[in-house]
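Student: Fold the following, please.
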Amino acid sequence: MFEYFIRPMVPEDIERLVDIRPGFVTDTVFKVEQFEQGWRLVEKKLSTPFDKGAGYDFTPEERQSIAGRLAQDNTLMEVAVEKSTGKIVGILDVEEEAWRNTAWIWNIMLDVDARSHGIGQEMIHHTIGWGRRRGLRAILLETQTNNVPACKFYLRMGFQLVGINTLFYTNQDIERDEVALFWGFPLRAR
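Tutor: Next up, the predicted model:
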């Protein structure tokens, strides 16, 4: 049985993040279809599964950004740790954006072997509670149309699709099947 605990992140954890293997494989993608002045997302089967693999590795630049946020007092930074090995198997990296009274989830990533054990759900619940205690109006995050497992997870957790950016990564995002999707979870009515 996989056992874990979640605790606040400490500076010593930053270099250990490279042990997390947060890639994913999917056999579907959300195709963005443009029509008139709008878009539609249609889930399509791929002829060959898409493997993000090492695409989400924690580069030195990413670890430096995480360390910078960890030093701030307007963040929720947690790691999930496997009890038997002490290995870090997940990260939650959330920053309050006071100018719009929201929380931005920079990272919620789990090792491929740590999924389907409730860690992601627990981290989202921590974020919701943290945001409400701070009086924030919403939680926001971004993912991609090729990360169908993450999109479905956010939907199950009550997030709503609040935006699409077809030029976020390149000028060929639609053709590359990697369009930025923005998700929101309202914490209060206004």
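Student: make it CA atoms for all contacts and neighbour counts henceforth
Tutor: OK.
Student: quick one: contacts for residue 149?
Tutor: Contacts of residue 149 were listed using C-alpha atoms under 8 Å, 6 or more residues apart in numbering, and they are residue 26.
Student: did I read that right, it in a helix?
Tutor: Yes. Assessed by DSSP: H, G, I helix; E, B strand; the rest coil, residue 149 belongs to a helix.
Student: To compare with the earlier structure, here is another sequence to fold:
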Amino acid sequence: MNITLKYEKPDVLPSYGDITIAFVATSEYHIEPLEQGLGGLLLREVPIERPYTVDYDAEKGRGPERWLNRWDLRNWCVVSAYNEQEERIGGAVLAYDTPGVHFLEDRTDIAGLWDLRVKPIFRGQGVGKAIMEKAVEWARSKECKQLKIETQSNNVAACRFYAQQGAHLGTIERYAYEDKPHLARLNWYIDL
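Tutor: Have a look, this model is predicted:
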């Protein structure tokens, strides 16, 4: 497949958000502390008895278009992927040096992969990998030392994908989501 990748400004977020981020959770990682955590943490993949659809955009206050009014996006970038018909088929949103975005850890040497999505019919065809390569290129252009990526313990496919792209699991936050205590936040890092 022939893909064209472009860096775009955040004003494209409304059309970027037309691509669904939804996925079906069929398994999840259970975090098992060894020796009360002193022996480390074990991630064990467990099938979900009743698979369910996760759609972050459907949650209150979430979604690309809403980000325009929530943060100062001057240091953000959208990596957009287009097919031969110039149809948007995927992309990623990157954040850098943005006060109030705790995900960036108050660091100016880290970029964050805020969001990545590919149209379902194009998933598994190398679009995500191409987007990731362009995202890494952008983070390097900002002289960042790392690209940070957040996933949840019910997004096993994303965890595997980021690991294949060279990311390593940096932190596990077992109690990150007050409204979803069974989920953990998994923070991945790509050293640049």
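Student: all helices of structure 1, in order?
Tutor: Ranges of helices in structure 1, per DSSP state H, are 60-70, 119-133, 148-156, 173-176.
Student: Now do the contacts for the residue positioned nearest the centre of structure 2.
Tutor: In structure 2, the centroid-proximal residue (C-alpha atoms, centre = their mean) is residue 115; its distance is 4.2 Å. By C-alpha under 8 Å, 6+ apart, the contact set of residue 115 of structure 2 is 92-94.
Student: any idea what it aligns with in structure 1?
Tutor: Residue correspondence to structure 1 (TM-score structural alignment): residue 115 of structure 2 is matched to residue 107.
Student: And the longest strand seen in structure 1, what does it pack against?
Tutor: Ranked by residue count, the top strand of structure 1 under DSSP state E comes out as strand 38-51. Counting contacts by 3 or more C-alpha pairs under 8 Å, 6 or more residues apart in numbering; DSSP states H and E, strand 38-51 of structure 1 packs against strand 25-35.
Student: at 10 Å what do you get?
Tutor: strand 25-35, strand 160-165 (3 or more C-alpha pairs under 10 Å, 6 or more residues apart in numbering; DSSP states H and E).
Student: and residue 111 of structure 1, which of those is closest to it?
Tutor: Between residue 111 of structure 1 and those, the tightest spacing by C-alpha to C-alpha is seen for strand 25-35, at 12.7 Å.
Student: Show me how far that closest one is from its chain's centre.
Tutor: Here the centre of strand 25-35 of structure 1 is set off from its chain's centre by 18 Å, with C-alpha atoms, centre = their mean, to the nearest Å.
Student: for stretch 91-100 of structure 2, same thing?
Tutor: 11 Å.
Student: List the buried residues for that stretch?
Tutor: 91-98 (16 or more other C-alpha atoms under 10 Å).
Student: of all these, which comes closest to residue 119 of structure 2?
Tutor: residue 91 (9.3 Å).
Student: With adjacent residues omitted, what lies nearest to that closest one?
Tutor: residue 80 (4.3 Å; C-alpha to C-alpha, 6 or more residues apart in numbering).
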